[in-house]
Structures are given as C-alpha cells and as structure tokens.
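K.L.:
Quick one: sequence and predicted model below, then my questions.
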Amino acid sequence: MGRVRIGGVGAGGLRPGRGGAGPRDVGEQRSRGDVFSTRPTLQGTFGMVSSTHWLASQSAMAVLEDGGNAFDAAVAAGFVLQVVEPHLNGPAGEVPILLAPAGGPVRVLCGQGPAPAGASVAHYTSLGLALVPGTGPLAAAVPGAFDAWMLLLRDHGTKSLAEVLRYALGYAEHGHPAVERIGHTVETVRELFETEWTSSAEIYLPGGKAPAPGGLLRNRPLAATWRRLIAEAEAASAGREAQIEAARRIWREGFIGAALADFAARPAMDTSGERHAGTLTGDDLAAFSATYEAPVTHDWNGWTVAKAGGWSQGPAFLQQLALLPDELPAYGSPEYVHLLIEGCKLAMADREAWYGDADEVPLGTLLGDGYNAARRALIGEHASYELRPGSPDGRAPRLSKHATAVAAGEDGYGGPAVPGAVSGLSVRGAGEPTVGGRAPADVAPEVDRRGATRGDTCHLDVADRWGNLVSATPSGGWLQSNPVVPALGFPLGTRLQMAWLEEGLPNSLTPGRRPRTTLTPSLALRDGVPVMAFGTPGGDQQDQWQLHFFLAVALRPQVRGGLDLQGAIDAPNWHNDSFPGSFFPRGMRPGSVTVESRIGTATVEALRRRGHLVTVGDAWSEGRLCAVARDPETGVLSAAANPRGMQGYAVGR
C-alpha cells in the first residue's frame, strides 16, 4: 500500500456520554494528539484477557494464574459467558474459534453446526413459510459450541473438564449480579414466557419478576447439568483426554443429547405466529463433530489477517481490505469514512451472492487484485443505494428473491418501496437477532417500542506468556431464542434463520450444510507471526466495526512502544445497513449510515452531501470490540476492551 495520511477525527468532547449504551463516569480520556482513549492499553508479560463481560475475563485470568494456558482460559471464559450473558449466548449455540498455538500455524476451529437432516427447503415451505422463523425449534441448527470448546480443551489445553467448568458452574449455582440488559431482554419477551415458553419463565421470571440490575441471578438447572456431566465423565475414565471425550459423547448421545432431541420435537411458538416442532434429532446430534480447517487470509500493508471461510462473513473483512486504494484519504476524514462505507457495500453484496457452505465459494477471485480493482472503480463521489454483487470468473451473481425484493425497497412480499426507509418486515433488529414480544414503555433504548429486542453476542481473546493466542465469538442459544429445556437449564439456538428457503443458492437451507454465520473472530500476523487477536459482537456489523478498529491500529500512533488497542477501540465508529440483513426478517436500509455523535458535525454534514442517509447515534453506541496482542520480539502482551455498555473488560499482568 502507498502513502497514508494521518488526520484527526472530530472527538465531540473527551468524556464518554451517559446516554444510551455509553459508559458512565469513566473519567477524562487521555489525549495524544488526535488519539483519545477512556482507559490505558494494558501491558504485561504473564497473560492478557479481553472479553465482553468482566466475570468471564477474570475467570480466564484465574485459569492463567493457576498455570493454564490461553486455550484453557478461553474455554473457561466461554462457559462463564453462557451464564453471565444468557441473553447473548448459551450452551446450545455456536462458536467459531481462531487459534494460534505458539510456533504453530493459525487454524480455525468451527463450532457452527449444520442444518439437521430434516431441515429442507421443501419441509419449511410446506408449512407456508417464506423465511426460516427467527425463534423457535424450526430455527435450531445442530448445536456446535460445546463440541468446539471440548476439542480446543482436549487438543490444546492442559486442564481437566472439571477445572475449566468450575467457574461457570459456580456462577450458575450460587448466582451472579445480573447486568441490566438481561432484565431488559426478559421484559421484551415477558408475555411469551408467561403464556408459551413457561420453562423459560421459571428461570428468568421467578416470582413474576425479571432479573434486576445487580440482583443475584441463578440457573440451578444448568448447574445441575454441568455437575452431572462432570460426574459421568469422571466415572468413565481417570484420564483428562478420556474424560473430555466422554463429555462429548454425553452431549451427543447421553442425557443432554436425549433432552435436546426430545424438546426439539415439541411444537413451540415462533416469530411466524404459529407453533412448530423442530427438525433436530438424536441422530443429528450424534453425527456432529466440530472441525479444524485452514483460515482464509489476506495481506495488507505488512499485515496478514486471518478469518474463517466462506461459511462465515469473515472474508467480507478481507474483501474490504482488498478494495482499499494504495493511497488512503486522511484517517477519519469524511472522504475516509465514505470510502469505507462504499467498500463495505460492495463486499457485503458479494457476501449475499457468493458466501455460504456450498461446495465452491470463489474466494481466490473475490480477494484477487484484478477483481477488486474493477470493483473499486464502482466507488464514486456519492453514496450508492444499490446492491451490486460482482461476477467473479465471469459468473453471473444470483440473489435470493427476498434479497432482490428488499434491495428494491420492498418488504420481500410485494410491499411498496419507500426511499430511505427500511425494506423488510416491520419488526427488525440491528444485531443478533430480533425477537418478538411486548416491551414496556420504560425499557432501555436497545428495546424497540414495537416489541422487538436487539440481541447480540459475545467475544473473548486471550494471550499467554508462552505465545499462544486465541480469538472466539460465541453466540446463539440466547434465552430469547427458544424455550429453556427444563431438564438442562438452557435453550436451543436459532442459526438456521440465516439460510434462504430457496434452492440453488450458496446459502440455501440444506441438510448437512452450515448456515452462513455472521460470527467472525480475527487474528492478525506480522511477518508471518501472530501478533493480535480481536473481535466484536454485532451481527452484520461485526466486520464493519472490526475493520475500523484494525485500520485505527494499523494507521495511528503507537503507545509505550506497542499497539494502541484501547485508542483504536475508543475511536468513533459507524455502520451501514445497505445490504440484506442476516436475521429474520432479513430487511435492508439502502443508503443508511449510523454514526456515533463523536464523529463530528462536519463529517456528518459532508456525508449527507454525498447522499448518505445519516443517523446520528449516541456518542458511545457503535461497537463492542475486544483485543489482545503480543510483541514477538519482546514478549510484551497488551489488551484492551470496549467501554461502551459498561460491560467489557480487559485484565492481565
């Protein structure tokens, strides 16, 4: 890449705001020219953890202090997140993991389960459905997270099953102080829980009350599940690896697998407004195993970024890098923001046309210089409102009928086009995913007044003193996704909603195929050596926010001889919705851009003059990033976490 000019971003004040999801009372930011941050970038040499919840971060750190490595710590944190962020993930969800063992190659560990054998387009359309419901048993893929965590522990960890599960088990049994968004989420689905999903109400509406902020929240059925799992695994063998293998069998074919399959067969209310049974069976559970695969990579300006393959949205990050010109506009300038927005639209259009778990996703061409030079030429001075997938290798792109309709401004069912309005059904979400329900009048801004709640997901990164790095984005199996399985204390997931009910597409609902996921952790290398792990929750926004973070790290001044992770996380962020969303009801907002107010009025007005439909959000409302890094020459470790939402924390020494 050629010359890059470093310019300022309109800060709009140096104290994080109190409104919306912004952090409160975190003190004055530090100033280093154009760089501001809410906290220092942590540095040390022993171990570093960053995650979306402080209890998960500290639990992972406790594992490191007890002699465990980064992989042990990641597994412990992953299970804690299922307990302390139950509105964001659960045991029956999914997780892609990028791991970089010291001295070994970067690998992807895929914990995204496929569609069950009975999950065909014909079956769903025979029920009168045009989209996979956003909730309920029909939306459940084969759960993948548990097996992925077990493989990571077996192959790369050192601790026993009981040692890594004890933190999650303790918080489930004895309780943890609930973050306020758990209660807000429960309130949005109160009526559903009380009338339909009563097993969920038993845990999350005890005595008719949603969890109060800071109130002790317990999940004793989940604690009992983990206790029984550990006991049966230890009874099966005295060896560490054999116990982990026993736990995998119990999940698939033992008491856990039996309970999951039985509950999936029971009809439950979903977003279609009807009760449906799922397609998941015991045979589907028994046949699944998490898998290792090589990452997809792209080289940019001395960096190599590694992502999961075309079954995820990860390559969209790499495509956005490949679309950048040799000379970038000044960092943070209106021209810079416009360039990134328009490049994202092109990458996401290709995601819609070409990504999925089909046999061939043409990533070599999609990331190639010639292809991206031609695509780059489509970026003009004004905002595009079109969905413009490319034609790699001369092949004509094919979009789903629904995506074509929403791209035209319709609702996907023949509704009228309204310039600048949301296409898609009226109930929608900005993250992972939208769930129907009735919201009280005094709920927080993340709750839609029409009764939709914006879910999300989780993220964690770990670096240890031996040079191991791991990045994981666990999600799915939210408390609002499916009814809680009473015998287990957690629900099934809803990832099948990301597949299309139309044959012949890369992301068509197909038995045995993974639905294309939005989950997309990241690893970055310098000179072939892994140096940084990072990621964020946020559904379709993940690889927008991550790109902005990565460029802020790569283009801005360093601190204390290391990468300025915290400054890059804190930098004003934004996202656009000019492509079909991945979650029910798969809407689109042509031309829309949402920015944090700190980006500055001059930039906002300049974007509007270019035709962008700009919504100015709260000062601290875009992004949920986590990051850790390691300097391979000195061994110095660094970490930072998102201050937005008052929940993410980095720890280390």
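P.N.:
Thanks, I have the structure now. Residues are numbered from 1 along each chain as shown.
K.L.:
Please count neighbours and contacts with C-alpha atoms only from this point.
P.N.:
Fine.
K.L.:
show me what contacts the residue lying closest to A533 once chain neighbours are set aside?
P.N.:
Spatial nearest neighbour of A533, excluding adjacent residues (CA to CA, 6 or more residues apart in numbering): L523 at 4.5 Å. Applying CA atoms under 8 Å, 6 or more residues apart in numbering, we find L523 in contact with 98, 305-307, 470-471, 530-534.
K.L.:
I'd guess L523 is in a helix, am I close?
P.N.:
No: counting by DSSP: H, G, I helix; E, B strand; the rest coil, L523 is not found in a helix; it is strand.
K.L.:
Am I right that L613 is in contact with R589?
P.N.:
No: counting by CA atoms under 8 Å, L613 does not reach R589; the two are 9.3 Å apart.
K.L.:
between those two, which one's more packed in?
P.N.:
R589 (24 against 21; other CA atoms under 10 Å).
K.L.:
any idea how far E253 is from that one?
P.N.:
44 Å (CA to CA, to the nearest Å).
K.L.:
element containing G68?
P.N.:
Per DSSP states H and E: G68 is located in neither a helix nor a strand.
K.L.:
which residues touch it?
P.N.:
Taking CA under 8 Å, 6+ apart as the test, what G68 contacts is 157-159.
K.L.:
try 7 Å
P.N.:
Neighbouring residues of G68 by CA atoms under 7 Å, 6 or more residues apart in numbering: 158-159.
K.L.:
next one: the one 4 residues further on
P.N.:
Taking CA under 7 Å, 6+ apart as the criterion, D72 is in contact with 63, 153, 157-159, 164.
K.L.:
tell me what the longest helix out of those in the chain is packed against?
P.N.:
Looking across the chain with DSSP state H, the single longest helix is helix 334-354. Applying 3 or more CA pairs under 7 Å, 6 or more residues apart in numbering; DSSP states H and E, one finds that helix 334-354 contacts helix 314-322, helix 601-609.
K.L.:
Can you tell me what sits against that helix?
P.N.:
Identification of contacts with helix 334-354 by CA under 7 Å, 6+ apart yields 313, 316, 319-320, 323, 329-330, 361, 379, 383, 387-390, 397-399, 506, 576, 578-579, 603, 606-607.
K.L.:
Second structure for comparison follows:
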Amino acid sequence: MSRRGAGYGRAVADTFTTRPDLTGTFGMVASTHWLASTSGMAILEEGGNAFDAAIAAGLVLHVVEPHLNGLGGDMPLLLRQADASSAVVCGQGAAPAAATIAAYRDLGVDLIPGTGHLAAVVPGTFGAWMHLLATRGTLPLARLARFAIGYARGGHPLLPSAARTIETMAPLFAEHWPTSAAIYLQGGGAPRPGTLLRNPDLADTLERLVAAAEAAGSDVAAQAEAARAAFYEGVVAERIDAFAAQQVYDGAGHYRSFLTGADLASWRASEEPPAEGRLGSHTILKPGLWSQGPVLLQQLALLQQAGGATAQAWAGEADPATVHLAIEATKLALADREAWYGERSPVSVADLLGADYLRERAALVGERADLELRPGSVGGHAPRLAGHVRRAMTGAGAWPGGMADSRPGEGEPTVPTTPRGDTCHLDVVDRWGNAVAATPSGGWLQSSPVIPGLGFALPTRAQMFWLEPGLPASLEPGARPRTTLSPGIAVGDDGSVLAFGTPGGDQQDQWTVPFLLRHLVGGQGAQAAIDAPTWHSMHVPSSFAPRAAEPGAVRLESRVGEAVLEDLHGRGHRVQAAGEWELGRISAAGIRADGVRHAAANPRGMQGYAVGR
C-alpha cells in the first residue's frame, strides 16, 4: 500500500492522498491559489460558463500571486468546447518593432537580461482574457472582475513565498524602483506573511477597464472589445508608453525599453489549432513550437517507443529503470527544443513526432546517463544550437557562476527556496462540457518596476530570444519569444476530457510526464498522481537569464526512495535530492466518460486548491 501523506483521508482505494479527488456533476475549478479557485467557482454558481470562470479566477491570480504573474504578463490558454472543438488562445506578447539584434548589440548586450526594461515585450494576458470573453464569454466584465478588484482594493493575505520574494527585492525597490517600493514596502519594509497587501493602483486600473466595458453597452463581446481597446490603445497604453521611455536600473545598468504604445496598439491575442500527440487512448493537446508544449508530446512519444509507458510501470511506485528512461527522454526532447523550437522553426510538430524520427531518438537511450546535448536532424535539416547553449553545456557560458551570477529578480521567477520554478495555473470544467487550462505568468513584481498609476509591471519574456541571427528563437521585431508556458488538455477516445498544467518554467513539461502516465496509463486517481514524488532534469540551459546549465543534473523528491537515488547515481546521473514535498505544482480538472466532473490540486506550498460540486 502506498502511504503518501499518511494521516490524511483515504481518497482512492489502497492509496493515501493529501486530499480527496473532488467529484461532482456541476463544475470544478482548480488553481494555484484558493482565492482564485473559489472566485471561479462563484462564477459557475452564478450561471457563468468555464470561460467566464477562468477569466474571473485568472484576474484574481494577477492580484494574489504578484510574485508569480501580473495583469501585464503573458499567457497561453487551451480550451475544449462542449462541441468537441479545441483551440489555443495565444496571450504571448510580441517583441517591440524597435527591438532588433543590432539595437541590442549597439548597447553592448549579447544576452538579454531577465529584469528591467530591455526584456519587455507587449503585455499579452489581458488581451487573451478579452479575446476569450468576446468569443465565448457570457457574463459582463464587471461581474468577472469584481473579485480581483476587491482583493486589490481591500487587500489579500500575503503568501509566505510572496513575502520572501519582496524581502529579497527590498533593497532594489528602496534604492532604484520607488514605484514598486510604494506598493510592496508599505511602512518602509517588507511585509510579513499574512499581512493584508493592498494595491489601490491596480484596483483603479481594473475599474477603469470595467468602466470602459460598461460604456460600450450590455453586449458582452462589445464590452470585451472596449476593455481591450482601453488597455492597448487608451490610458493604459499611454502610461506604459511614457514609462517605457524612462531609464530603469536592471541590476547592471540603466536602460530605456524598446516597447512603445504603438506596439501595444498593433498587437492582438490570436487563436490557433493546438499541437497534438498521443498517449495510449488519449490525444494530448498543447500549444505549438512557439511554446514549450511539444516537449511533453515528444517525451510521451519517446517513452511509448522505448516501452516505458506501460500500465505496469506506472501503476505503483516508480522503479529506477523507468525513472532513468523518463529522464533520458526529457534530455532528448529538450535538446530538440533548443535546436528547433521558436517562432521561425523550419520543422513541424508532426516532423518531431514522426515514427522514423522517434525510432532514431529512442535508440539513443542507453543504460547510463548521457551528458551531451543531442538534438536530432529533422526533415533534412541539420540542427544548430545557439552559441550560448554550446558554451553553457561546457561550463563556459556568459555567466560561469550560473544562477549565483544572476541579477536581482532573474529566474522563473526568483523565489529563494526554489529559484527555478513557479508561475500560476488554473483549470476549469463546467456543467455544459467546456474545459479550460491556462498558465498566466510574467509581469511579476520582481521582473521590472511597477508602472506609475497602473499597479503592475511589464513582462520580461524577451529574455528567451537569442541575439544570434538565423535560429528559430532569434529575436525579430514582432516575433513571439519561445515561452516555457504550457497548459494541456487530454481528450480520451471515450469522450473524457482533462485540463491540466503546472507552474515551473522549464520543469512544466517534465513534471506533467509522470502525472499523466500515472493517471491516464497507470490508473491512479488524479490527486494520487499529483501527490506522488516527482523529478526534473536540469541538463539543458535554462530558458531564463542567466540561462545556466547543469549537465547531467537531476533533482528528485527524496520520497522516491534511496534505492532510486542510488541506482540513478550509479548510472551516472548527477543526483540532487530535494525535499520530500518540494517539486511540482500540478492542478487538473476534468470530465469523465460517464459525465462526472473531477478535480485535484497540488498540496506543495500549501496554496493550491480545487473546488467544485
């Protein structure tokens, strides 16, 4: 019998879980913060659909997890409608028109930093929410935004992780970022955990957007367009334009942004078909090669090709050989990410999932850990890696000290206890059969200074571009940076649907591999699959500045057991034992084939929750 979290209630036969698998017939919301989950559920109870609930929950996340995302951030969103149609809504803002490789080189910059004005792109999250509201929403913006406005105006109890982040950033705020200090250092110092944190400027901004929506009349689509225009063409854009023209200290120097109001006015959220892969009897949907999403599809395909995705392998505790195989599949998929992913990729997801290519890649997995970076040749194209990636893999990167040489606020995002992981995530299913998975991120409080009068910061996703021409992820004006954000939806051949995802930067499409295999193949309940110990590789350079690599390194929750840790060490992995409950932030909400709604959320960090009935 597996005793994960002994002392908690028994939720699945013969398996102890930290929480029960929620089941019901009406609707479910799961997210990385309980206030967002309950806000979304309130919208479902008021008659809103999953899209309305996702907007309400997402706006609350922008307020209550300011160290992990913001109203000025970025977001991909996956949706599955009751009519069985699916789509990706892209809320990833583009590079400014003036942001060229030559312009950065003229400033003496050859790797875009992770904080400050130089890394700014168009804020995309709000545009994505308004696209969703205009195309599929049913309730007026005022009803959806009222929870976020209330928490911004009246305050919300500050999370311990947010308090730690503010404390870390306090010297920079006090000396260089006075607009951030005015909100986050109220009283002159970092607030204590549990303190009511208020952001009246953010409340004012949301109320202005709601007022613009209401002025457009009662039609929901017209309201959404009016609010979008107020953000991207009105007073919000004007204030962003004025602030971006000012010099800001980023930990190394003072720089203006390339971002202008014209960049905001010319950008809109877009919609596209999802990338698809298979896992047994399920189709897995992900954003395309401008995201990290296909990394999950490649790993699952490689594991199936190598015989490592059987029910026997994933029904119980993970054995060392299976974990080794999963880690090696991760390295191969991430190597392909470095060579082939980006706005200008010459290959397709179908190419990367081709049968012949998968056989070639799976044949590279041996009994010992590989310490090289091995992208494949795809569709007649030879792989090419950025110079920084090649140097980082040999320990000769631009920042030889790795994360120790990072500027304040760098990482995804920087939380002292786990500097390489976290963002936000939410999942919703409703009574009609609609499902949403969204991963809001960026614009966090440590990314860049708060914009005067707006209460939020700019996104810094441009740090994921290479300042080297000719690569799929090379910087080009108007291009989307290759984001790590990666929500997912699994659609069963039996008609079941599961929305899922996690924060975690480069770890997002690693932590979800054992989760999906345990749940969809091994037959474990969603909560048990989330609770089970997990791991991730740090072999490939991080997507976040300073883009350090730790070749061969793998970090595992110590609950995997000494036998697994010792076996992996013996195979040549550079094993790092993490705390028992340290890795993974997964949540999920789904609809079973029999129509029952279900949801589960991550217990790690003690803030994610699922609600429903």
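P.N.:
Arrived safely, thanks for sending. Model, not experiment: these values are computed from the prediction.
K.L.:
Check the alignment and tell me where the residue nearest to A533 of the first structure lands in the second structure.
P.N.:
Aligned counterpart of L523 of the first structure in the second structure: I489 (TM-score structural alignment).
K.L.:
between the contacts of L523 of the first structure, which is closest to H176 of the first structure?
P.N.:
Ranked by distance to H176 of the first structure (CA to CA), the contacts of L523 of the first structure are led by S471 at 24.7 Å.
K.L.:
Quick one: residues contacting that closest one.
P.N.:
Contacts of S471 of the first structure by CA under 7 Å, 6+ apart are 97-99, 460-462, 521-522, 533-534.
K.L.:
mind listing the helices in the stretch 551-653 of the first structure by residue range?
P.N.:
Here the stretch 551-653 of the first structure has its helices, by DSSP state H, counting those that start in this stretch, at 565-570, 601-609.
K.L.:
and those helices, which is most packed in?
P.N.:
Of all those, helix 565-570 has the most neighbours on average by mean count of other CA atoms under 10 Å, namely a mean of 29.
K.L.:
so where in the second structure does that helix end up aligned?
P.N.:
With TM-score structural alignment applied, helix 565-570 of the first structure matches the range 526-531 in the second structure.
K.L.:
Return the distance of the residue nearest to A533 of the first structure relative to L109 of the first structure.
P.N.:
To L109 of the first structure, L523 of the first structure is 13 Å away according to CA to CA.
K.L.:
sorry, back to before: among the contacts of S471 of the first structure, which lie within strands?
P.N.:
With DSSP state E as the criterion, strands contain 97-99, 460-462, 522, 533-534 from among these.
K.L.:
In the second structure, which residue sits furthest out from the middle?
P.N.:
Most distant residue from the mean C-alpha position of the second structure: G217, 34.4 Å away (CA atoms, centre = their mean).
K.L.:
Relative to R644 of the first structure, how far out is the corresponding residue of the first structure for it?
P.N.:
Taking TM-score structural alignment, the alignment pairs G217 of the second structure with S237 from the first structure. Counting by CA to CA, the separation of S237 of the first structure from R644 of the first structure is 45 Å.
K.L.:
which residue lines up with S200 of the first structure in the second structure?
P.N.:
So S200 of the first structure corresponds to S180, using TM-score structural alignment.
K.L.:
Wait, Q544 of the first structure touches H575, no?
P.N.:
Yes: judged on CA atoms under 7 Å, Q544 of the first structure makes contact with H575 at a distance of 6.3 Å.
K.L.:
contacting residues for whichever residue in the first structure pairs up with A362 of the second structure?
P.N.:
Using TM-score structural alignment, the equivalent of A362 of the second structure in the first structure is R376. Applying CA under 7 Å, 6+ apart to R376 of the first structure gives the contacts L323.
K.L.:
Residue range in the first structure corresponding to stretch 509-521 of the second structure, please.
P.N.:
Using TM-score structural alignment, stretch 509-521 of the second structure corresponds to residues 543-555 of the first structure.
K.L.:
so how much does that stretch differ from the second structure once superposed?
P.N.:
Per the superposition on the second structure, stretch 543-555 of the first structure and its aligned residues are separated by 0.9 Å on average (mean CA distance after the TM-score superposition for the first structure).
K.L.:
Go through that stretch and flag the buried ones.
P.N.:
Residues of stretch 543-555 of the first structure classed as buried: 543-550, 552-555 (neighbour count, 16 or more other CA atoms under 10 Å).
K.L.:
cool, stretch 279-296 of the first structure as well?
P.N.:
Using 16+ other CA under 10 Å as the test for burial, stretch 279-296 of the first structure gives 279-282, 284-286, 288-290, 292, 295-296.
K.L.:
What of stretch 457-464 of the second structure?
P.N.:
Neighbour-count burial for stretch 457-464 of the second structure flags 457-464 (criterion: 16+ other CA under 10 Å).
K.L.:
What range does it cover in the first structure?
P.N.:
By TM-score structural alignment, stretch 457-464 of the second structure lines up with residues 491-498 in the first structure.
K.L.:
Between the two ends of the matching stretch, how far is it?
P.N.:
Using CA to CA, one end of stretch 491-498 of the first structure lies 18 Å from the other.
K.L.:
just how off-centre is that stretch within its chain?
P.N.:
14 Å (CA atoms, centre = their mean, to the nearest Å).
K.L.:
Could you point out which of the helices of the stretch 551-653 of the first structure sits nearest G617 of the first structure?
P.N.:
Closest of these to G617 of the first structure is helix 601-609, at 11.2 Å (criterion: CA to CA).
K.L.:
Brilliant, that's me finished.
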